[in-house]
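>>> Attaching a predicted model along with its sequence, questions to come.
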Amino acid sequence: MSGIYPTKKRKKLMPMQDRSTIIGIIEMRSKGFSYLDVQARYRIGSGTITRIMKNFDAMATTLDELKLMEAGAVVDAFFPPERRRRKDTALPDFVKIHERMLDMGKRADLSLIWMDYSEDNPDGYRLSQFYKLYGEYLAQISGNKRSSMPVERIPGQKMFIDWAGDTPELLVDETTGELSKVHFFVTTMGFSSYLYAEAFLDEKTPSFVAGTAHALTFYGGVPEQLVPDNCKVAVSKHTKDELILSSAYSDLEDYYDVVVLPPPARKPKGKPTVENHVRQIETHLIERLKSKPYVTLGEINRDMAKLVDSINDKPFQKRSDIRHSRKRGFEKYDQPKLRPLPGLPFLTCDYRSVLRIPDNYHVEYDDHYYSIPSTMVGKPAVLKATMSEIRICDSDNRLICKHERSYKTFPLYITIDEHMPAHHAFNKELDARDGGYYRRWASTYGQSMETLIDRILRVPKHEEQAYRSCAGILHMCTDVPRPIVIESADKCVEAKVFKYSHFKKVLGQARQSCSHNEGQDAIGLPDHANIRGKDYWK
């Protein structure tokens, strides 16, 4: 091997995963997904999966408790800092690997060979680096690194998703005559290439999520994986080491219990099935739709559905193709492998990213302001709005709180008391109470207290100005024995002094007197035969 591809040592960091990957691996394994499914979803080796599951089994922590932990604490629990060190890793034997690829012929799959390699080398090269090194080896022996491997399509495994690049102006405004662009959402099943397409006014998150849900309903089942394009509405971050889905697609993934697996970024060959059909739609279907103007999206989608049906029914040119046509291939091979749909369709939301929770701990939506715990001030969040509910989640898509959506003009601020700091809650409590409230509260301490509070409320020109004095007096009595409170109120009424400061003074004297008397009783002499007592001298 040294003559072709010299052996050398490479420094490589110990493979460490982020919080979302760790929790996602545990969830998938808990639901019965195989190692291959987990590896395809998170692009990691089986050794990393084994290590994470082994550590999780050894922890006295449930999955729900793990989700509540901070991201850094989760990573440190599975990948302690002291074990993250550099090490030397020898290159794989690409001579033997290439010979094995040739022996496999049409069944050649480098990912399967990497899985065997990772079993023997748990801390070896990850999948993306393994591919890169093998490509460099091919370039050295053949001068060409553009080799493509045959891909074995598995029925019911993948649904590919994309937008068509062509956005023709098909919609006509009947009033102004202006033309509007239309965007085409396209999906295909991986094995049969069974096609679905739908027109939308834009390519924003609600349209992309709705298109995905409609496609699954059209197919009548759920595949193992959804393979969307690396657009921002589906993927927040996708590098060779990390995949983070958007909140919308993360919700969809959980609802349908499906794995979302975008292809490597900037590599359209990762989903050639849908790419080919997008070209067909742009060349044939969209050109036909341009023949007449439309007033509504419904009209476009009705005509497009007929054209899509004709494409799906059309026999393949190659007569030996076992699918015969897209529709027949879907019904015979893909459809039996799909899992049943949930009972209800996925409820689409309007997603709003909040970069920073403002100091007043309320986030705005549709001219209303919804509260969030004040401890979240300064942190990012995601707001999800449906027709009836407002949900607010943290940056890891964990639910923080929810509100019933308001359509009334007032109040503008929708606040849950538990979200307020203590001093804000106290001020709100004062503002929400009237004179009748304080009179009823005072009556629980007897007639004198009720008279005292009533007279205090009557002193100012407006009784609202006395609310704080009344609240102060009544809160002052909370931890005081009831007889002392009644006695203090009686003294204030007898003296005809109805002031907060006077009651505070009288109550303090009463409490001090009570404490002194209790102390005297405690100092009394005990009974004993050697103590004669005061009655002896009478």
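Perfect, thanks for sending it. Numbers count the residues shown, from 1 in each chain.

>>> Every contact and neighbour count from this point should use C-alpha atoms.
OK.

>>> ok, longest helix in this structure?
In the chain, ranked by residue count with DSSP state H as the criterion, the top helix is helix 500-523.

>>> Put this next to the first one:
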Amino acid sequence: MPVARISMRQIIEVLRLKYESGLSHERIARACGISKGVVGKYVSLAKVQGVTWPLPEGTDESRLEALLFPATTPPTRFAEPDYFQVHQELKAKGVTLQLLWAEYVERHGDKAYRYSQFCHHYRGWRERQRRSMRQVHRAGEKIFIDYCGPTVPVVDRATGEIRKAQVFVAVLGASSYTFSEATWSQRLPDWIASHQRMFAFFGGVPELLVPDNLKAAVTKADRYTPSINETYADLAAHYRTAVLPARPYKPKDKAKAEAAVLLVERWILARLRHQTFFTLAELNKAIADLLPPLNQRPFQGRSESRRSLFEGLDRPALRPLPATPYVYAEWRKARPGIDYHIDVEKRLYSVPHALVGLVLDVRVTHNAVEVMHKGQRVALHPRHGKDRFVTLTEHMPKSHQAHKNWSPGRFLNWGKDIGPSTQAVVQMQLLGRPHPEHGCRACLGLLNLSRRYSRDRLEQACARALAINSTSYQSITSILKQGLDQLPLPLSEDETEMTELPSHTNVRGSHYYH
């Protein structure tokens, strides 16, 4: 006959009053607010289970409950399924619980559960597992990516300076097969390079990449429409996969990554804590040596390992690597100015002049600058070179192409041939501009003025422009149109001071001091 359950605190009080105070069962019942029969049953139960008073040291309510009510496995005529194996089988594409139940029935016949009980027992088993274990990830579907919280110190042999290395972790959803390495930072170049080595380690590409919302992956975190970093999206497009960041404040989305990070911290970083590393390569060699035993270690209570599940589930389902390696590129926005050039790291590159004022996408690789408009490439330049300005003739307006052979040196020689004032104005036009093209335009305007006015007049107009400190093309044009070049030049301040003063009775002459 089953014993009526009361709280463990009441049971302890019953035993104390019985053996320490020596009260009768009737008095114990009244003191504890229970029946006399219940008191007798718990006293008898304690004797049967060998529980004595005082209780053994360290025995709390949970321990006492385990002693009084030891777990027993109820007899059953049904064959229990291997729920772990069921869970792993469900990760294969097209496999359902209905199919697995049918195979289970074929093996066990009359001893098999009905389908509803089979599903009920499996779901109960799954709920008892860790959060990362409860989720069902399809084979080859997802790679979860994150960084460990702890860093690893790397000592510079020459200076003794200590740098903190970040630890990158990636794990396949279905098999939990794990990759890890150290980098100097979590910034975009290291993030992308770690992904390239991760794909090489797994030997294939999943359908989805699931990173946390760090800046190298997500430029704007949002629960529904996160903005993916354009370089990261470019990498995903090259490998023919997609990026699906974990939702902010949704830990279930990245439970697999959190479990892998914890595993790497305990299995790898904890083992390396007493070692001193002098280069990043040394640290990565040590991590690489510990990855095989981590992945080949059987799951607790199982014969399967991450490696065996990877070979059976994920590896066959991964997409092949692309034929060509990914070329690292950063994406930027740029708006060309009126000189139809964009600025990339203080170097100017031309674009078609019709795109002046529009916002363009710029893809910058190690060797090239590629300019895109509405997804179409409109300009491609080598990134490095001696000149600050990189200009293609086909990007220039027709009028500029006609004069593209006019160099600054040629303009200066032309101005010198006209006269010293014209040469000075040309030099000011070329040197006083943010871009040579601006100065060349003004010089071309002066060249056109020399065809409409005589050389002498142009020289006098430039002299007046220098005198009044207004040497723009518009100013010189105005001087010529109004004929001001034919008037005497205004005196400078020094010349005005040196001019003889007019005669006046109050002005003392030199004879005054004799």
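Received the coordinates, thanks. Since this is a predicted model, take the numbers as computed values, not measurements.

>>> Quick check: TM-score for this pair?
Once superposed, chain against chain, the TM-score is 0.52 (TM-score structural alignment, normalised by the length of the second structure); 318 aligned residues with a Cα RMSD of 4.4 Å.

>>> What are the contacting residues of the longest helix of the first structure?
469-470, 472-473, 484-485, 487-489, 491-492 (Cα atoms under 8 Å, 6 or more residues apart in numbering).

>>> Swap in 6 Å and give it another go.
Outside helix 500-523 of the first structure, the residues that touch it by Cα atoms under 6 Å, 6 or more residues apart in numbering are 469, 488.

>>> what comes up buried for that helix?
500, 503-504, 506-507, 510 (16 or more other Cα atoms under 10 Å).

>>> try stretch 279-293 of the first structure
Across stretch 279-293 of the first structure, burial judged by 16+ other Cα under 10 Å covers 281-282, 285-286, 289.

>>> Hmm, Lys384 of the first structure is touching Asp394, no?
No: at 11.1 Å, Lys384 of the first structure does not count as touching Asp394 under the criterion of Cα atoms under 6 Å.

>>> So for the two, which residue has more residues nearby?
Higher neighbour count among Lys384 of the first structure and Asp394: Lys384, with 20 against 17, using other Cα atoms under 10 Å.

>>> ok, the aligned residue in the second structure for Phe208 of the first structure to Lys220 of the second structure distance?
Under the alignment (TM-score structural alignment), Phe208 of the first structure maps onto Trp191 of the second structure. As judged by Cα to Cα, to the nearest Å, Trp191 of the second structure and Lys220 of the second structure stand 17 Å apart.

>>> The two: which is more packed in?
Shown here are Trp191 of the second structure and Lys220; by other Cα under 10 Å, Trp191 has more neighbours (16 against 13).

>>> what's the nearest residue to that one if we skip its chain neighbours?
Ala216 (6.7 Å; Cα to Cα, 6 or more residues apart in numbering).

>>> Next: Val169 of the second structure.
Spatial nearest neighbour of Val169 of the second structure, excluding adjacent residues (Cα to Cα, 6+ apart): Ser180 at 4.5 Å.

>>> what about Gly160 of the second structure, which SS state?
Put simply, Gly160 of the second structure is coil when judged by DSSP: H, G, I helix; E, B strand; the rest coil.

>>> Burial check on it, number of neighbours?
Neighbours around Gly160 of the second structure, by other Cα under 10 Å: 10.

>>> So what does it match up with in the first structure?
Correspondence of Gly160 of the second structure to the first structure, assessed by TM-score structural alignment: Gly177.

>>> Would you mind measuring from its match to Leu171 of the first structure?
In terms of Cα to Cα, Gly177 of the first structure sits 9 Å off from Leu171 of the first structure.

>>> name the element Lys306 of the first structure belongs to?
For Lys306 of the first structure, the host element (DSSP states H and E) is helix 297-313.

>>> and that helix, how far from the second structure on average?
Mean deviation of helix 297-313 of the first structure from its aligned counterpart in the second structure after superposition (mean Cα distance after the TM-score superposition for the first structure): 0.9 Å.
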